[in-house]
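S.K.: I need the structure of the sequence given here:
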Amino acid sequence: MNALFDVLTVLDDIYWSYVGFSIVILAGIFFTIKCKGFQFKVLMAPVRTMKELYESAQGQEHGTNPFKLYFASIGGMIGLGNMVAVVAAQLIGGPGALLWMWIAVFFGMIIKYSEIYLGVRYRVKNESGGFDGGPMYYLKAAFPKGYLGKLLPVLAAVFLCIYGVEIYQFVVIVDTITEVFEVERLVVVIVLLSATIYTGFGGVNRLANICSVLMPVFMVMYIFMCMWVIIENAWQLPGIIFLVFKSAFTGMAPLGAFVGSTMLLAAQQGISRAVYSGDIGIGYDSTIQSETRSNRPERQARIAVFGLLGDALFSTMTILSVLVTGLVWNAEGLKASQYIATALATVFPYVKFFMVLFFFFAGWTTIIGYVVVGTKCARFLAPKYGKTIYLVFATIMFLTFSYADQSHVYLIMSLSGGALVVLNVIGLLKLRNQIKFGWH
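M.R.: Below is the predicted model of the structure:
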């Protein structure tokens, strides 16, 4: 088994160092030039974006409230990737990974806009009073004839089914609860799995209702605590920011918990974590937001730009909190999931109990969000029995990987996500002339 993961690690490194890196940056540059930097214009007009989205949803019966879908989208993006995976990126790629993450986010905004635009444009009504959309549907539109029109949508659905079982965040939550409360691991696994199955298989409406309640409270509390830690150590910020820019292009020698990095490794870690955390080119967001009540694809797509910005800010708060407290230089032996808790503990007492709540809120909303998407993809593959088959598959996967190493579990997510990026970008490029950028 270790030999298998060694091979997968090499493949993951090659993919994100060369293929994934190139796809995200080049596709992002292409669409940014094509739309004349439209993401900038959207970011400068948040009120107009919200107002027009609200207006376009009035009088529509099918679908879900677009603002509840926004929080469902956030629930799928802001999770343990922003609290754990981004720290792992720093430990491997050095502080420069933060800059590369922001580069990927900037170009990823227009990729995400394009995904959601096509997801809404090519969606179809379903029997539940909602819609089905996402990469499966716009890939069919991109290749209406020939074998690619049959093969690529199926591949996208299969990989999203695999990706939809968010085993990485499941394992981190189980590890955290088990360590803090010293309870039997199997009990934690069964309780968390039961809650996930009940909620995740309840559909997009149930997901949206839960996320619209949990996510605002969680986000405000977490950002407040991180900001406090950063302010307490503000004198460190100038040196940290200089180090981020310098190491992004020169790498960093081994030091403390750092393994030593090069520019290529910093870019690989920053971009791959941005793609994972922000769902850039993965297909989750286009599948979820295609359920919108709005009948205007461009209006629903614009709100995704703000979602990705919030996701990046959340990750940045985590990284800066860890860097300004000096943990990556002085706290060897910690798991990636323990760094942010240790950083917050420098200011807040009993923070380990808060971290259980934070990890649960962040991770669980992501887990159930991806289960919802996986279920929709399974129904695409097998309309009659897909949901039942996926229930069995998800249960087996969660139970099997609950005792696996965090890094091994993340590796599976990274590789399946990489395959989805390729498929999605193929669809975006093929339908590039169908995507409208602007205020309509």
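S.K.: could you use CA atoms for every contact and neighbour count after this?
M.R.: OK.
S.K.: quick check, residue 33 in a helix?
M.R.: Yes: read with DSSP: H, G, I helix; E, B strand; the rest coil, residue 33 is one of the residues of a helix.
S.K.: quick one: neighbours of it, just the number.
M.R.: 11 (other Cα atoms under 10 Å).
S.K.: to compare with the earlier structure, here is another sequence to fold:
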Amino acid sequence: MATLSNALTQINEWIWGLPLIFLLLGTGLYFTCRLGLLQFFRLPLAFRLMFKKDDQKEGDVSSFQALCTALSSTIGTGNIVGVATAIIAGGPGALFWMWISAFLGMATKYSEGLLAIVYRQRDEKGQMSGGPMYYLEKGLKHKTLGKILARCFAVFGVGVALLGIGTFTQVRSISDAASLTLHIPPFVTGIFLVITVGFITIGGIKRIASVSEVIVPFMSVAYIVSVILIMITHYQDILPTLALVVQSAFTPSAAFGGSVGISMQMAMRSGISRGIFSNESGLGSAPIAAAAAKTDSCVEQGLVSMTGTFIDTICVCTMTGLAIIITQSYLLGVEGSAMTTLAFQNGFPIGEIGIYVVNIGLLFFAFTTIIGWNYYGEKCIQYLLGEKAILPYKILFIVLIGIGPFMSLDFVFTLADIVNGCMAFPNLIGLIALRKVVVRETRAYFKTALSKEKTEDDIKVKHSLVNNSQIS
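M.R.: Below is the predicted model:
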């Protein structure tokens, strides 16, 4: 097992080397510049569109439900365990690189959501199917290359669902949290998850979306409020902590009072890889859910999708990172969920409540990630092998959930990173190849919106002049 773990670690370091990091950041930077800092200037509009209902439009679920489904697969162990492992590997500066990857990733996520609507299609059951598989195959001019990349993405997507984010990492984290907080044996947790996940996923995207739209907003708000309470009780440490995060992003040893063997590249790689693990910008998973949204505007759905990265990383991951760094839990020799639990225990005004906040939050976050990734893997296997392969896939998915509680934490996170990285490559190639579609659709939408606003303003002015003349 040690030999396999070492081999996977080497593969992971190769995949998540500078080429992929620069490809992820470069793609986000390109769209950020070409779209005029859209993730900054259009974020208020994106949040307004989040609650817009288009029940008469084509699609299976509302835009908000599609976002919650996407968030259900992103807000999970990456926000609690992943942030802790990033800080252990790269120091507090890893949080800074999470912010950078998230800001640029918002532009990437916008582009993914936009393309998901442009190239989606109905499947044999009459449901919407979309995502990188479809915009790679239908959008690329070189059709053979497009099909090859689409199939590669789908294969890696199934791999992430079965071996990465979808099963082992979440189940192991749930098992640890249930054992620590509720003293539930791992095998009992495994049996419970097998039954509940099986019931929910049988209902398809509508049942998954209905569960996600209840759990995700409630737990996200509760978790953020809890960290705000920690920061209130440690208000004098907030500015020094933020300064430490920025400083140690470039000189990691500054956080430890001397050399600890952590380089800037390690801080960058840890922050970016864990940030991507958490928000999945550039991986191509979110557009699979976005394609099911009831909308006829690809730009509006892109904007809604973009908020997912903001909520996941800029909000939730930042909360976890600040709690860990403010309480200096990263210096106490623990890792994973234990580090975050210790941070909440030491920082929360009432320590015992802090333990429950972290672990119950982890239970719900990880559970929704499992059901979200079950759907993603289902769509990928459907694309590869057709409708007949869905049932065997679901059975295998549930079996692997039963195995999850007994997997090594380091092993499952390394494996998840590998399949994540492999999934990113074909998707990023597709985004770059279809960049002109993204820019064209975006400019056309905002040009039309601007003309509409101008027309409405002219009408208001005319009405005002008519009313004034009648009064006089």
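S.K.: what TM-score comes out when they're superposed?
M.R.: With the length set by TM-score structural alignment, normalised by the length of structure 1, the two chains reach a TM-score of 0.93; 434 aligned residues with a Cα RMSD of 2.0 Å.
S.K.: tell me the centre residue of structure 2?
M.R.: By Cα atoms, centre = their mean, the mean C-alpha position of structure 2 lies nearest to residue 279, the distance being 2.4 Å.
S.K.: three-state assignment of residue 296 of structure 2?
M.R.: At residue 296 of structure 2 the chain is in coil, as set by three-state DSSP.
S.K.: now do the longest helix seen in structure 1: distance to the chain's middle.
M.R.: Assignment by DSSP state H gives helix 351-381 as the longest helix of structure 1. The chain centroid and the centroid of helix 351-381 of structure 1 are separated by 11 Å, computed with Cα atoms, centre = their mean, to the nearest Å.
S.K.: got the buried residues for that helix?
M.R.: The neighbour-count check on helix 351-381 of structure 1 (16 or more other Cα atoms under 10 Å) flags 351-352, 354-381 as buried.
S.K.: tell me the contacts of the residue nearest to the centre of structure 2?
M.R.: By Cα atoms under 8 Å, 6 or more residues apart in numbering, the contact list for residue 279 of structure 2 reads 74-75, 102, 308-309, 312-313.
S.K.: try 6 Å this time
M.R.: 74, 309, 312 (Cα atoms under 6 Å, 6 or more residues apart in numbering).
S.K.: got it, and residue 265 of structure 1?
M.R.: residue 93.
S.K.: and the helix or strand that contains it, how far from structure 2 on average?
M.R.: In this assignment (DSSP states H and E), residue 265 of structure 1 forms part of helix 263-278. Here the mean offset of helix 263-278 of structure 1 against structure 2 after fitting is 0.6 Å, by mean Cα distance after the TM-score superposition for structure 1.
S.K.: in that helix, what counts as buried?
M.R.: Those would be 263-278, for helix 263-278 of structure 1 by 16+ other Cα under 10 Å.
S.K.: which ones among the contacts of residue 279 of structure 2 map onto helices?
M.R.: Secondary structure defined by DSSP H assigns 74, 309 of those to helices.
S.K.: can I get the contacts of residue 279 of structure 2 in JSON lines with distance to residue 133 of structure 2 and neighbour count?
M.R.: Converted to JSON lines, these look like this (distance: Cα to Cα, whole Å; neighbours: other Cα atoms under 10 Å):
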{"residue": "74", "distance to residue 133 of structure 2": "20", "neighbour count": "32"}
{"residue": "309", "distance to residue 133 of structure 2": "21", "neighbour count": "32"}
{"residue": "312", "distance to residue 133 of structure 2": "24", "neighbour count": "24"}
